[in-house]
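Engineer: I'll drop the sequence and a predicted model, then ask my questions.
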Amino acid sequence: MSDEPVDDRDREGPPEPQEGSDEPQPALADADAASPPLETDGEGVVGDHPSPEPTYPDSDDDLGGVSTPPGDEEMPLADHIEEMVLRLAVVLLFAAGGTAIGLLWASQAIEFVWFSVFPSGGNAPPPHVYQPLELWLTRIKVASLLGIMVALPAFVYECYLFMRPGLYPNERKYYLAAVPTSVVLGAIGMLFSYVLVLPILFQYFTYYAEGSAIVAYALGETFNLIITLMGFLAIVFQIPLFIMLAIMMGVTTRRWLAQKRLYFWAAFAGLAFMFTLDPTGMAPILVAVTMILLFEGTLFVLKWVGR
């Protein structure tokens, strides 16, 4: 037995806590007993010790303050583009089919529209063709109107299917209610233009030059004006829907819209004169009056129902 003093570092076991020390000592024995022995092959841990599976948040959980709708799934950008292209192809297929069907009766449709929008009583002026392809281009434009009308419901439905995974249930309800309403309002706007605005406009065109000139209407230019007005009034008739959605979403109130009505009237007049190409000013005035009546009518209905 050696009489040399034993160094503290040569002692086996954990060091004993010193008196007067408040530092907590690690419970090495407890830690060793709690952790199972690990097998290693020199390069890494081996054995039957499966790593814990990563947990992902639920689709309804809050992620960074932004909640995700139920059914929303992460998809690569390429898959989104592919789905969008396929759905657009379906819409174009409906549009092409409607246009092809419309070409069969395009000439009859041109004649029907021509004698409907001009003054009745046999005073409708005959159409004039000034370019070789003017008649065919007009037939294609008229047939395209039918193609658009056929493709519009398909476009609405395909848009809904594309956006459905990213919409909340209440947003789906608003979409399903607002989009058909928008289609109906657009159809009413086109019908309003065809029945009321266009006859008044062409009657004015026909009689304002009476006695001083003979007005000859070009087929292509006349139908350009007809199609432009019908399309623009289809958009104009969305004003009640836009107002209702803005109030429902809390963007504005009926009282604020009523207080700023003069600004809206000026904006309506500016848009009418900007998008309705008529140097006489008759068409912009009719469109502006229609927009103002729709705006004021919507505010009156909201005040009447108390919402």
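Structural biologist: Noted; the coordinates are in hand.

Engineer: going forward, measure contacts and count neighbours with C-alpha atoms only.
Structural biologist: Will do.

Engineer: look up how far Pro125 lies from Trp114.
Structural biologist: According to C-alpha to C-alpha, to the nearest Å, Trp114 and Pro125 sit 9 Å apart.

Engineer: again with Ala106
Structural biologist: 20 Å.

Engineer: please apply the same query to Leu294.
Structural biologist: 33 Å.

Engineer: how about Ala177?
Structural biologist: 44 Å.

Engineer: tell me which of these two has more neighbours.
Structural biologist: When Ala177 is set against Pro125 and neighbours are counted by other C-alpha atoms under 10 Å, the residue ahead is Pro125, at 15 against 11.

Engineer: quick one: the strands in the stretch 201-307 of the chain, in order.
Structural biologist: Taking DSSP state E, counting those that start in this stretch as the criterion, the stretch 201-307 of the chain contains no strands.

Engineer: pull up the distance across stretch 251-261, start to finish.
Structural biologist: Using C-alpha to C-alpha, the two ends of stretch 251-261 sit 16 Å apart.

Engineer: try this one next to it:
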Amino acid sequence: MTVEEKQTFITHMEELRRAIIISVTAIVVGACVAFYYNEAILAVIVSPLSALQETLIVTSVTEAFFVKIKLALYAGFVLAFPIVVWAVWRFIKPGLYPHERKYVYILLPVTVLLFAGGVLFAYFGILPLVLNFFIYIAGENLETFFKIDQYVSFVTAFTIPFGLVFELPVLVFFLTKIGVIKPDWMAKNRKYALLAIVVIAAALTPGPDPISQLMMAVPVYFLYEVSIWVSRWAAKGRTRQSEIGGDDGQAT
């Protein structure tokens, strides 16, 4: 490794360290802000259960405190997510061509919106149905009480993965642009993708029940179909870019 290569490597490591520091700092600051407003955040978290007229209980001396710490960290990650995305973009920007940066400028807000959309979809659309199902299964002969610690863990483990898997179209766009995947390959392997989605849904959902797994698998498969169209669009753009590059090479 030459001296210039070593300097380049050290520079990349410094940029990576700076991106990690920015991301961690943003999450910590977001967690501190969330902890200050923990009562309001907790009210939002428990509102789907309160709407079903169910009761939350605390069963240990320290449970409420650690629940608020855990909730602050989760909320801090959600609040800091745009900054984390920006820090990652800042790190990879020097290695991108101008036309690639143009796509990133478009996809950065899309990434944030998809994450927020996934979390909100899970919270408003899926979570009430799942809670109602579990309460219905308990039946009339059992009086249900939910531990606050387990409930908060369930909600966060249910909603945040939705935000992450909603990033699938963005991931597919980039993988198509760099030539890792092709739209025809995605369309041909639908059945394997469906199997993988079911397995991932089983791993990410907080409970072993098939209902919550199905609730995650169905929208994710829909996103897979959307991603095929995104891949086709990205592939067309990549082909045009190659043709332009080829014409330039012939002219030179």
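Structural biologist: Now that the structure is in, tell me what you want to look at. It should be emphasised that the depicted structure is a prediction, and the values quoted were computed from it without experimental measurement.

Engineer: please state their TM-score.
Structural biologist: Comparison of the two superposed chains (TM-score structural alignment, normalised by the length of structure 2) gives a TM-score of 0.80, and 233 aligned residues with a C-alpha RMSD of 2.8 Å.

Engineer: quick one: the most centrally placed residue in structure 2 and Gln150 of structure 2, what's the gap?
Structural biologist: Most central in structure 2 under C-alpha atoms, centre = their mean is Leu164, positioned 1.5 Å from the mean C-alpha point. Applying C-alpha to C-alpha, the value for Leu164 of structure 2 to Gln150 of structure 2 is 22 Å.

Engineer: my guess is Val172 of structure 2 contacts Val230. True?
Structural biologist: Yes - judged on C-alpha atoms under 8 Å, Val172 of structure 2 makes contact with Val230 at a distance of 7.4 Å.

Engineer: neighbour count for the two, which is higher?
Structural biologist: With neighbours defined as other C-alpha under 10 Å, Val172 of structure 2 and Val230 compare such that Val172 has more, 23 against 18.

Engineer: counterpart of that one over in structure 1?
Structural biologist: In structure 1, Val172 of structure 2 lines up with Ile243, judged by TM-score structural alignment.

Engineer: from Pro240 of structure 1, how far out is the nearest residue to its match once chain neighbours are set aside?
Structural biologist: Closest residue to Ile243 of structure 1 apart from its sequence neighbours, by C-alpha to C-alpha, 6 or more residues apart in numbering: Thr298 at 7.7 Å. As judged by C-alpha to C-alpha, Thr298 of structure 1 and Pro240 of structure 1 stand 6 Å apart.

Engineer: and for Leu293 of structure 1?
Structural biologist: Leu293 of structure 1 is 10 Å from Pro240 of structure 1, by C-alpha to C-alpha.

Engineer: just Val301 of structure 1 next, same as before
Structural biologist: 10 Å.

Engineer: output the residue interval of structure 2 matched by stretch 192-207 of structure 1.
Structural biologist: Using TM-score structural alignment, stretch 192-207 of structure 1 pairs with 121-136 in structure 2.

Engineer: and that stretch, what's buried?
Structural biologist: The neighbour-count check on stretch 121-136 of structure 2 (16 or more other C-alpha atoms under 10 Å) flags Phe121, Ala122, Tyr123, Ile126, Leu127, Pro128, Leu129, Leu131, Ile135 as buried.

Engineer: contact partners for the nearest residue to the second one once chain neighbours are set aside?
Structural biologist: By that I understand Ala122 of structure 2. Nearest residue to Ala122 of structure 2, sequence neighbours excluded (C-alpha to C-alpha, 6+ apart): Thr159, at 5.3 Å. By C-alpha atoms under 8 Å, 6 or more residues apart in numbering, the contact list for Thr159 of structure 2 reads Gly118, Val119, Leu120, Ala122, Tyr123.
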